[in-house]
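# With the sequence up front, the predicted model follows.
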Amino acid sequence: MEQYSGYSEIEDILASTAGNPVLWGKFFERLTELAECDSGYILVTDLMHREKTHFLFSHNISQQQQDLYVSKFNTLDIFNYLLSQSPRQVFCSQLAHYTAISEDIDVDDSGFQYRCGFAIPCNSHHSLNLCVNRRGAFSEQDLQYICELLLAIVTPLEDAIRADLQQKIYSQILPYTHNHIDSYVIIDQALNILFSDSTCIAIIDKFHCISISGQHIMFNNHDVQQHLTLLMSNNESASVHNVCDTCMITLVPVTSLDNLYDWECFKEGFILVFTHDTQKNPMIERLINIHKLSRCEALCALDFMQTSSIVDIATNNCRSENTVRNHIKRVMHKMGVHNQAALMKKLISLAAL
């Protein structure tokens, strides 16, 4: 087997998968190759209704095999639900003394006879379960290597899935905020935070109009909080201007967004979007002062945080696509990065200052 040098290659692929199905295929191809396995997959596992468990991504598994699993085996797959009960831990069906589905069913043709995998929780009803599969048993040396390999990709995979979801959300809430977003969180009607990340929280925490305590968000202006609560009870979208000296808050019901599945998001939730006046955004000044970007380059970099689409950035800035490409290349050079994934990470870190 190839040794640990393969880890960084897998992580690099995952860092660029957001919005790119082709790279997800490349990720699985390389992962199964490194693990010397026959196939691999990610299952969307429904913890409440097992019959709804289905494939999200797969490698070297025929459509016939997938259909058979979804129509018959998903409700019987004990090992898959073992993974869901202990998220982010690696298990092997061989060590757990589980057959692929159950002892009285012959599933050799499915390719799931021996599996190693782990689960990433999505919400209280769903998890994403990754497995690599072999028809032959694992040796002790194989198991040690594969377990180390899978443990090494748990966090990068979770980050990639989150980035993919964030890109979907960003692209759909941009029209609500005139193509400018600083940060957002998803909350319920009791103002509990359902979805966020540390960078978003750090940015929001700079605003003067709100306070964040644990997983709860509070508005310093009681009237604003009451207004937003009323809007949520009516499932309405709206913008609240001049909440403080620095921001505007836009409320967007998750149910108003397209192309989000139940396992991806909290359908009962609401997105709180926080934006600065684009001309007064301190991020622009940081890019200009710290990295010596021109104002046009800074504006393109700011838009790049919301969408990697050259066409969208060109439209937002009234520039040609070639001009935007050149701006992004110069931004990468001035910020000392060599790929778009690294640029995104550096821009997000800068935004959190």
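It's in.

# going forward, measure contacts and count neighbours with C-alpha atoms only.
Will do.

# Wait, Leu231 touches Ser237, no?
Yes - with contacts counted by Cα atoms under 8 Å, Leu231 reaches Ser237, the gap being 7.2 Å.

# this is the other structure I want to compare:
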Amino acid sequence: MESYYQTILNLIAQSPNSDSLFQSFLRLLTESTGCDSAVFLITDLNNLGDSHSDYIYNVPVEHQNIYESYYDQIDKTNETISTCRQDLVFVQDLPEALTSREVENDFMAPNGYKGRAAFAFPRSNNYVTNLYLCRDGDFSENDRKRLARSTHSIRLAVQEILNNERRKNFARSLLNATGSLGGLLGYVIVDDKMNVVDMDSDLVFLFVKKQIKIENQKVHIYEPGLANILDMSARFGAMMTYPATDSDFTYDIAMAPTSLLRGLLPWEIPPKGVVIAVYDRHRCVIHLKKLMDCYGLTRTEAETTLHFSQKPHNKLLASELSKAPETVRTHVKRAMHKMGAHSQSELVRLVLSITMP
């Protein structure tokens, strides 16, 4: 199944919103599991009733309508499933008390067949997903075990999708809570004992390692000024910022009580917790560090090269950077040599390979 995991990642990279590309993945998945049709549903639990992205393969239109008419009931089940801690839940194995009677007894499989392997992938965020694999005939115990094993790669792919969605929505909530500083690099949420509850992009904390260290799932604050800011933020329930500087760059560390975050599920928000976020207002720190670390560029060469990739014209760039055109040309040539690029277009491609998300 690993090849199918890679397939879906490739499809996402090409066009995240293309039904036809996603259906290609579902077709491969359906064939590999000996089924006839598949439905993949993503539900945002914060916006029930108007929050569905579904991808359908080989399901007749009349049965698609039946399926979509049961969104509300499926949402109720999804909301319950989302509280489970397992990586994978086989919906048909859930206790009857956890599922709505409509879904258990009245809901027709999307293609009209009785055999329905229904999986839910709960995640610790606002999204839950269902994958329905259907065929004409029941699934034996061995079939169920095989399907459960095969979902490992699917789960990884689903996690990739949800992480992308989650980062987007969480960033919006975080920016609202921390004053919309812009240029979010990463965050960590801690409880009142400084235990890590959730974290995005632990790489970013390499940039502020003089101030913050994460070890054994605990956050340690080394700078007294930052510790005071953290204490005041938690005590007064307010957002506060602190400038963090290393040898080359300056960052903003924002702290806010988790009570200021909106639109998240209960287990994501410890009641007396704090969210610590790192921002780069100029939005280029990570890219500069990558160019410097990967290719040995100086900071000036990295800055010039980064700007050149966005505006590959020496004279215009020289004016924008307040440098002589010859200076810009020299920095670009040095960067080409260090990066092994034989042309300016190749240099731009190399830079874009680093800076593109």
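Sure, I can see it. Not measured: the values here are computed from a predicted model.

# ok so, going back, quick check: neighbours shared by Leu231 and Ser237 of the first structure?
Common contacts of Leu231 of the first structure and Ser237, defined by Cα atoms under 8 Å, 6 or more residues apart in numbering, are absent altogether.

# Do a quick rundown of the strands in the stretch 251-353 of the first structure.
Secondary structure of the stretch 251-353 of the first structure (DSSP state E, counting those that start in this stretch): strands at 270-275.

# Next: the first structure.
For the first structure, the strands defined by DSSP state E occupy 39-46, 54-59, 91-92, 114-121, 126-134, 183-187, 193-195, 210-213, 216-219, 238-240, 248-253, 270-275.

# Against the second structure, what's the mean shift for the last one, could you check?
Here strand 270-275 of the first structure, set against the second structure after superposition, deviates by a mean of 3.0 Å using mean Cα distance after the TM-score superposition for the first structure.

# Relative to the whole chain's centre, how far out is that strand?
The chain centre lies 18 Å from the centre of strand 270-275 of the first structure; the measure is Cα atoms, centre = their mean, to the nearest Å.

# Adding distance to Ala100 of the first structure and mean neighbour count, write the strands of the first structure out as TSV.
Listed next are those as TSV, based on distance: least, Cα to Cα, whole Å; neighbours: other Cα atoms under 10 Å:
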stretch	distance to Ala100 of the first structure	mean neighbour count
strand 39-46	14	23
strand 54-59	16	18
strand 91-92	10	22
strand 114-121	7	25
strand 126-134	10	24
strand 183-187	37	23
strand 193-195	34	19
strand 210-213	44	14
strand 216-219	42	16
strand 238-240	50	15
strand 248-253	41	22
strand 270-275	40	23
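
# Put together TSV for those, with distance to Gly25 of the first structure on each row.
Formatted as TSV, the strands of the first structure follow (distance: least, Cα to Cα, whole Å):
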stretch	distance to Gly25 of the first structure
strand 39-46	10
strand 54-59	7
strand 91-92	23
strand 114-121	17
strand 126-134	13
strand 183-187	30
strand 193-195	27
strand 210-213	39
strand 216-219	38
strand 238-240	39
strand 248-253	32
strand 270-275	31
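
# And the ones you listed: which comes nearest His333 of the first structure?
Closest to His333 of the first structure of the strands of the first structure is strand 183-187 (Cα to Cα; 25.5 Å).

# and that closest one with strand 248-253, angle?
Counting by axes from the mean of the first three to the mean of the last three Cα atoms, to 10 degrees, strand 183-187 of the first structure lies at 40 degrees to strand 248-253.

# so where in the second structure does strand 183-187 of the first structure end up aligned?
Under TM-score structural alignment, the alignment places strand 183-187 of the first structure onto residues 186-190 of the second structure.
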